[in-house]
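Participant: Sequence and predicted structure are below.
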Amino acid sequence: MGAPEPVDGYRKSASASVDLRRSQRTGRRVPRRAAAGRRSFTSTLKALETLADAGAQVSVHVVDLDNHVHVLAGDDHLTLPVGGLGVVPLLIEVAAAFDDGSLDPLEIVDRSTIDPVSTSGLWRHLHAPALPLEDLAVLAATAGDPIAVNALLQRIGHDKVRARIDSLGLRRTALLDRFRDSRGPDDAPHVSVGSSREFAGLFSALVNSQVVDAAVSAQVSEWLSLNQDLSLVAAATGLDPFAHDHDAHGLLFINKTGRDRGVRAEAGVLAGPRAGVAYSLIVCFDDLSIAHRLRAHDVFRVLGVELMEYTH
């Protein structure tokens, strides 16, 4: 998935962001200061440039939650496939419908009424043939369960999700289709698309209670705080994938990942004693071998390490 033009744009915007961050450093209060090397994201920039030189498309955006400075940005305007990360607007619409009473959280959905997806997920392994909508939202947020996502999407409808995306001001984000075992010529090429700038902004708005209202923001944040995929950026946090919503060291973390063939994406919020950030990283690469995939994964982990250094 090579893209020479975005690579050039990436280098320019990343460099500009580093300069902006340096210009802001002297204005921070003392507890926020750290050595230049700890706040420069130099390892992340190097890893992203190496991956881009190899033909991958990379898009990254990191914003400081306190002063709203964009501390790292690279091709963050690009609209790229993001896999299950695009489920977040669906969860927002579900939470809003629960909150205004138009949808009953305990409404039961029978799995037999949903087109099966056999490639991943938990519900297909469970004996329970039916679950309430609220449990399906938890499965969608914590495990990216494709049948649960499809059930929610079927119940809510694409039109309402699109309207919600528009109301949130997301111009480069779309939930295009349900999950499928295979995609034919008449199907959308991807489940969802989006930009790292918009997803980082969306997660920032969630933790600041600015998505729909405080109750909806809190509900979606609670679901996402249970996410068990901590294998990418979150690998650097040391959190327990199965119990990290109340960390003993006061680390605040919520995230959602997206995966597809040749696609890895993650967005989230990480807050520690020194700072808090909202972040998003999208990588589209040629998934030709395990080595290609691991190189893509390594970039997320490098970013995770430097985010931890920034916030701690």
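Facilitator: Looks like it arrived, so ask away. Residues are numbered from 1 along each chain as shown.
Participant: hey, let's count contacts and neighbours off CA atoms from now on
Facilitator: OK.
Participant: Hmm, Arg11 and Trp49 touching each other?
Facilitator: Slight slip there: residue 49 is Glu, not Trp. Yes - Glu49 sits in contact with Arg11 when judged by Cα atoms under 8 Å, with a separation of 7.4 Å.
Participant: and these two? which has more neighbours close in?
Facilitator: Of the pair Glu49 and Arg11, Glu49 is the one with more neighbours under other Cα atoms under 10 Å, namely 22 against 17.
Participant: element containing the more buried one?
Facilitator: helix 42-53 (DSSP states H and E).
Participant: Residues contacting that helix, please?
Facilitator: By Cα atoms under 8 Å, 6 or more residues apart in numbering, the residues outside helix 42-53 that reach it are 7, 11, 14, 57-58, 295-296, 299, 302-303, 306.
Participant: Give me the subset of those residues lying in helices.
Facilitator: Judged by DSSP state H, these include 7, 11, 14, 295-296, 299, 302-303, 306 as members of helices.
Participant: Are any of the residues you listed buried, and if so which?
Facilitator: Restricting the ones in helices among the contacts of helix 42-53 to buried positions leaves 7, 11, 14, 296, 299, 302-303, 306, with burial counted as 16 or more other Cα atoms under 10 Å.
Participant: List just the nearest of those to Val216.
Facilitator: Nearest to Val216 among those: Leu303, at 29.1 Å, using Cα to Cα.
Participant: ok, that closest one to Leu281 distance?
Facilitator: Leu303 sits 9 Å away from Leu281, taking Cα to Cα, to the nearest Å as the criterion.
Participant: next one: Val138
Facilitator: On the measure of Cα to Cα, Val138 and Leu281 end up 23 Å apart.
Participant: okay, the two: which has more neighbours?
Facilitator: Set Val138 next to Leu281 and count neighbours by other Cα under 10 Å: Leu281 wins out with 29 against 21.
Participant: Please, which helix or strand holds the more buried one?
Facilitator: strand 276-284.
Participant: try Ser217
Facilitator: If you go by DSSP H and E, Ser217 is part of helix 214-224.
Participant: structure B:
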Amino acid sequence: MTGDVHFRLDPFELSLRDIAEVELAQLHALTVGVSWPHRAGDWQMLRELGQGLVLVDEIGRVVSSVMWWHYGPAFSMVGMLVTSPRLQEQGAGHWLMAEVHRRNPGRRLGLTATRAARRLYRSLHYGFGQEVWQCQGIAQRPPGSDADADDAGLRDMTPADLPSLLRLDQTAMGCDRSEVLARLLAESAGRVLEREGQVVAYALCRPFGRGHLVGPVIAATQQDAIAVTLPHVRAHEGRFLRVDVPATAKAFAAEIHLCGLPIYDSVTAMGLHGPPLPAPIPGEARRFALASQALG
């Protein structure tokens, strides 16, 4: 029972609980306290898809959290390591990460580290991977873009596209995110690019944080990635939009910048027992935007 485990950080007496046992409002208050943009609904989806732990103080307030999501039998993403400011220098994050490792023996783990958390993860033997750019702003139609263009092969996504999405995603990511993608599809508007009866690119867009988030974006080329992303930009013109782009996709990030979404911040993908993600399956599909920093 996680609730029976106690942890003392002078002068705090904390108890460990399963993240499913606490109210969404408490989790939302935790991220508000550190200026993270997550809404209660964002927490709800993450909690339904994964597992996690929280530390609760003597009067029942959630003061730290961590989560993980299994992508197949050998790899998991770790995220939502959040610690209230009064405990950030007391070792709560280190203790929770040690508990994650204890509960996931032998698994490769990947995560996306904020600048503030990199030193912690390095102390836990996570290696550096690639930089990820948080591109965000008020969406605008890029110069030369025709909002009424009828792009050949570009259409709205349907539930019947899920097997094609899974195939492309597993090729690009090297792991099985089937449960996550099924849930994201239910929460998102989606566009796919189809050629000769085959889906070759897709982009999802869903409510998140201050507005909407575009991701994941999976495609073979930058041109295809832009083709499935621009409809979401047009649909949210004048509103807040965010896209998390691997730094390896520089040309895609430059196009996103033209849509009013410059680089706002950067984070670092890191991995334990290997790179931040498994090796992609041989094929043309690659990741141009993350599902989110937590989900990869």
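Facilitator: Great, that's in hand. What you are looking at is a predicted structure, and each value in this text was computed from that prediction instead of being measured.
Participant: TM-score for this pair?
Facilitator: Superposed pair, TM-score by TM-score structural alignment, normalised by the length of structure 2: 0.26. Supporting alignment: 131 aligned residues with a Cα RMSD of 6.4 Å.
Participant: next structured bit after the helix holding Ser217 of structure 1?
Facilitator: Following helix 214-224 of structure 1 in sequence, per DSSP H and E, is strand 252-260.
Participant: in that next one, what's buried?
Facilitator: Neighbour-count burial for strand 252-260 of structure 1 [16+ other Cα under 10 Å]: 252-259.
Participant: Closest to Gly268 of structure 1 out of the residues you listed?
Facilitator: Of all the buried residues of strand 252-260 of structure 1, Asn255 has the smallest distance to Gly268 of structure 1: 3.9 Å, by Cα to Cα.
Participant: Go over the secondary structure and confirm Tyr310 of structure 1 is in a helix.
Facilitator: Yes - under DSSP: H, G, I helix; E, B strand; the rest coil, Tyr310 of structure 1 sits within a helix.
Participant: That one: neighbouring residues, count only.
Facilitator: Per other Cα under 10 Å, the neighbour tally for Tyr310 of structure 1 reads 26.
Participant: how far does stretch 214-226 of structure 2 stretch from start to finish?
Facilitator: Termini of stretch 214-226 of structure 2 sit 12 Å apart (Cα to Cα).
Participant: Pull the residues that contact that stretch.
Facilitator: Under the criterion Cα under 8 Å, 6+ apart, residues 168-169, 172, 193, 200-206, 228-229, 232, 241-244, 249, 251-252, 255, 284-292 lie in contact with stretch 214-226 of structure 2.
Participant: got it, and stretch 78-85 of structure 2?
Facilitator: With Cα under 8 Å, 6+ apart, stretch 78-85 of structure 2 has contacts from 30-31, 33-34, 63-69, 92-93, 109-112, 293-295.
Participant: The same query, at a cut-off of 7 Å, please.
Facilitator: Stretch 78-85 of structure 2 is contacted from outside by 30-31, 33-34, 63-69, 93, 109-111, 294, using Cα atoms under 7 Å, 6 or more residues apart in numbering.
Participant: Provide a ChimeraX selection command restricted to the buried entries of the residues you listed.
Facilitator: Command for ChimeraX that selects the buried part of these, burial taken from 16+ other Cα under 10 Å:
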select :30,31,63,64,65,66,67,68,69,93,109,110,111,294
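Participant: Next, format the buried residues of strand 252-260 of structure 1 as a markdown table and append distance to Ala215 of structure 1.
Facilitator: A markdown table is the format used below for the buried residues of strand 252-260 of structure 1 (distance: Cα to Cα, whole Å):
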| residue | distance to Ala215 of structure 1 |
| --- | --- |
| Leu252 | 18 |
| Phe253 | 19 |
| Ile254 | 17 |
| Asn255 | 18 |
| Lys256 | 19 |
| Thr257 | 23 |
| Gly258 | 25 |
| Arg259 | 29 |
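Participant: Which two of these have the greatest separation?
Facilitator: For the buried residues of strand 252-260 of structure 1, the farthest-apart pair by Cα to Cα is Leu252 and Arg259; their separation is 23.5 Å.
Participant: ranges for the strands of structure 2?
Facilitator: Applying DSSP state E to structure 2 gives strands spanning 5-9, 12-18, 51-56, 62-70, 75-83, 108-113, 127-138, 154-156, 189-195, 198-208, 211-219, 240-246, 263-272, 286-289.
Participant: Would you check that my belief about Val220 of structure 1 contacting Val94 is correct?
Facilitator: No - under the criterion of Cα atoms under 7 Å, Val220 of structure 1 makes no contact with Val94, lying 9.0 Å away.
Participant: shared neighbours of those two, which are they?
Facilitator: The contact sets of Val220 of structure 1 and Val94 do not overlap (Cα under 7 Å, 6+ apart).
Participant: Count the residues that sit near Ala25 of structure 2.
Facilitator: Look at Ala25 of structure 2: counted by other Cα under 10 Å, it has 12 neighbours.
Participant: Can you name the residues that contact it?
Facilitator: Ala40.
Participant: what comes up buried for the lengthiest helix in structure 2?
Facilitator: For structure 2, the helix that runs over the most residues, judged by DSSP H, is helix 222-235. Judged by neighbour count (16+ other Cα under 10 Å), helix 222-235 of structure 2 contains these buried residues: 222, 224-234.
Participant: And Glu194 of structure 2, how close does it get to Arg119 of structure 2?
Facilitator: 43 Å.
Participant: got it, and Leu111 of structure 2?
Facilitator: 13 Å.
Participant: Test my guess that Ala95 of structure 1 contacts Ser217.
Facilitator: No - between Ala95 of structure 1 and Ser217 there is no contact under Cα under 7 Å: 8.4 Å.
Participant: ok, the two, which is more surrounded?
Facilitator: The residue with more neighbours, out of Ala95 of structure 1 and Ser217 and counting by other Cα under 10 Å, is Ala95; that gives 24 against 21.
Participant: angle of the helix or strand harbouring that one against helix 214-224?
Facilitator: Element membership for Ala95 of structure 1, per DSSP H and E: helix 88-100. Put simply, helix 88-100 of structure 1 runs at 130 degrees to helix 214-224, going by axes from the mean of the first three to the mean of the last three Cα atoms, to 10 degrees.
Participant: Can you give me the buried ones in helix 88-100 of structure 1?
Facilitator: Buried residues in helix 88-100 of structure 1 (16+ other Cα under 10 Å): 88-99.
Participant: can you state the direction angle for that helix and strand 252-260?
Facilitator: Helix 88-100 of structure 1 and strand 252-260 are oriented at 130 degrees to each other (the same axes, to 10 degrees).
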